[in-house]
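> Sequence first, predicted coordinates after that:
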Amino acid sequence: MDGRDGEERVIRIASWERRLGAWLIDIILVGVLVDLIVGMTGPLTPVVPWLPPGPAFQWGFSDGALVLFAYWTVLEGTRGQSLGKMAMSLKVTDMKGEKIDLPRAAIESFGKAFLLPLDCLIGWIAMRGSGQRLFNRLSETIVVHVNESAPEGVRYVRRG
């Protein structure tokens, strides 16, 4: 059911295992990209004037974390999916299963880019069974499993 005409909408909350898989894919892909760029150009931090080098980076504001934050914010705020989420058939939505915007994506992404252990721990303890991290709750988002099947009344065939 899709929620139109007063019908109940069924949304499948993504498992922590699938979310971990998507996160690992993203970390590997972005990590390789950042390593390539840093290897060719040097550290990225001088191009971020509002973030001074030094002690700030001890709190998790590294080149990789900044790139991951931007990566997740843009892809999830425009498409609802990072490459890892696409590979794992997951999507970030609002609480009704609808598309999120860039501000919500930025809030949701901040926790996993800079504070992931704390973000997850608070979610697991304080919001047990919700499938949300702290920053999912703050951004009013959820991660859902995307149904890859054809819409009702449609059948896909291959030529040949």
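Now that the structure is in, tell me what you want to look at.
> Only C-alpha atoms from now on, for both contacts and neighbour counts.
OK.
> And the helix or strand encompassing A22, what's buried?
In this structure, A22 is located in helix 16-41 according to DSSP states H and E. The neighbour-count check on helix 16-41 (16 or more other C-alpha atoms under 10 Å) flags 18-19, 22-23, 25-27, 30-31, 34 as buried.
> Out of these, the closest to M40 would be?
V34 (9.8 Å; C-alpha to C-alpha).
> On the three-state scheme, the nearest residue to the closest one once chain neighbours are set aside is what?
For V34, ignoring the flanking residues on the chain, the nearest one in space by C-alpha to C-alpha, 6 or more residues apart in numbering is G64 at 6.4 Å. Put simply, G64 is helix when judged by DSSP: H, G, I helix; E, B strand; the rest coil.
> what's the burial count for G64?
Neighbours of G64 under the rule other C-alpha atoms under 10 Å: 23.
> how far away is it from V30?
8 Å (C-alpha to C-alpha, to the nearest Å).
> here comes the other one, which I'd like you to weigh against the first:
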Amino acid sequence: MSIWFSISYLSSNCHLWLLLVLALVHLCLSDQKSRDALCMEGERQALIRFKHGLIDEADRLASWAGKKSDCCKCDGIVCDNITGHVHEIHLPGPGPPGEYDDPSSKEIKERLKQRLGGHLSSSLLELKQLKYLDLSCNDFKRIQIPSFIGSLGALRP
């Protein structure tokens, strides 16, 4: 009787393990499918409005184009893998020219062209879960930081 119990117990455990493995495979595949189109439409629209306020001579934000673009796959954007909310925007410009760099050199002109300018759109307020915003080393012509930035309550140092 103990041998029958052992075989029955092992058999049922094998079925449970098989079921668990199949469930994990299904979860991984469905998670990958959800990552294929993760961007939330309202946040995508907010990022597009933000982009329209910027001057982008070097076309750094070209990946943000298109009516069906997934903002989570756009350059500089980091989304939560589960919810699809935009959590981070990384758009630093190139560092300033060195003290001894020739400001008329082609390389320096190209670096300066890489900097974003324009104005910061309040559409960022629609990114309710935005935790990180890096626009350092860009050229916003010494504008004051807009007051709405203080309303981005999820931003963290």
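Good, I have the coordinates. This one's a predicted model, so the numbers in the text were calculated from it and none came from an experiment.
> Overlay the chains and give the TM-score.
The TM-score (TM-score structural alignment, normalised by the length of the second structure) is 0.22; 55 aligned residues with a C-alpha RMSD of 4.4 Å.
> before we move on, the earlier item: how about the contacts made by the residue nearest to V34 of the first structure?
G64 of the first structure sits next to 30-31, 34 when contact means C-alpha atoms under 8 Å, 6 or more residues apart in numbering.
> likewise S6 of the second structure?
Applying C-alpha under 8 Å, 6+ apart, no residues contact S6 of the second structure.
> and the longest strand belonging to the second structure, what does it pack onto?
Longest strand of the second structure, by residue count under DSSP state E: strand 86-90. Under the contact definition 3 or more C-alpha pairs under 8 Å, 6 or more residues apart in numbering; DSSP states H and E, strand 86-90 of the second structure sits against strand 77-79, strand 132-134.
> would you turn those strands into a markdown table with mean neighbour count and distance to W17 of the second structure?
Putting those into a markdown table (neighbours: other C-alpha atoms under 10 Å; distance: least, C-alpha to C-alpha, whole Å) gives the following:
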| stretch | mean neighbour count | distance to W17 of the second structure |
| --- | --- | --- |
| strand 77-79 | 19 | 33 |
| strand 132-134 | 16 | 41 |
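> could I get these as CSV with distance to C28 of the second structure?
Formatted as CSV, those follow (distance: least, C-alpha to C-alpha, whole Å):
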stretch, distance to C28 of the second structure
strand 77-79, 18
strand 132-134, 28
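> Now the helix or strand hosting V143 of the first structure: buried residues?
Assigned by DSSP H and E, V143 of the first structure belongs to strand 141-145. Buried residues in strand 141-145 of the first structure, counted by 16+ other C-alpha under 10 Å: 141-145.
> for the helices and strands packed on strand 86-90 of the second structure, which one sits closest to I7 of the second structure?
strand 77-79 (48.3 Å).
> What's the local residue count around the residue nearest to T141 of the first structure when sequence neighbours are not counted?
Closest residue to T141 of the first structure apart from its sequence neighbours, by C-alpha to C-alpha, 6+ apart: D94 at 4.3 Å. Residues lying near D94 of the first structure (other C-alpha under 10 Å) number 19.
> which element follows the top helix by length along the second structure toward the C-terminus?
Identified as the longest helix of the second structure according to DSSP state H is helix 2-36. Counting by DSSP H and E, the next helix or strand C-terminal to helix 2-36 of the second structure is helix 41-52.
> Please identify the buried residues of that next one?
Buried, per 16+ other C-alpha under 10 Å, within helix 41-52 of the second structure: 41, 43-44, 46-51.
> can you state the direction angle for that helix and strand 86-90?
Angle of helix 41-52 of the second structure versus strand 86-90, following axes from the mean of the first three to the mean of the last three C-alpha atoms, to 10 degrees, is 20 degrees.
> Against A126 of the first structure, how distant is F69 of the first structure?
In terms of C-alpha to C-alpha, F69 of the first structure sits 24 Å off from A126 of the first structure.
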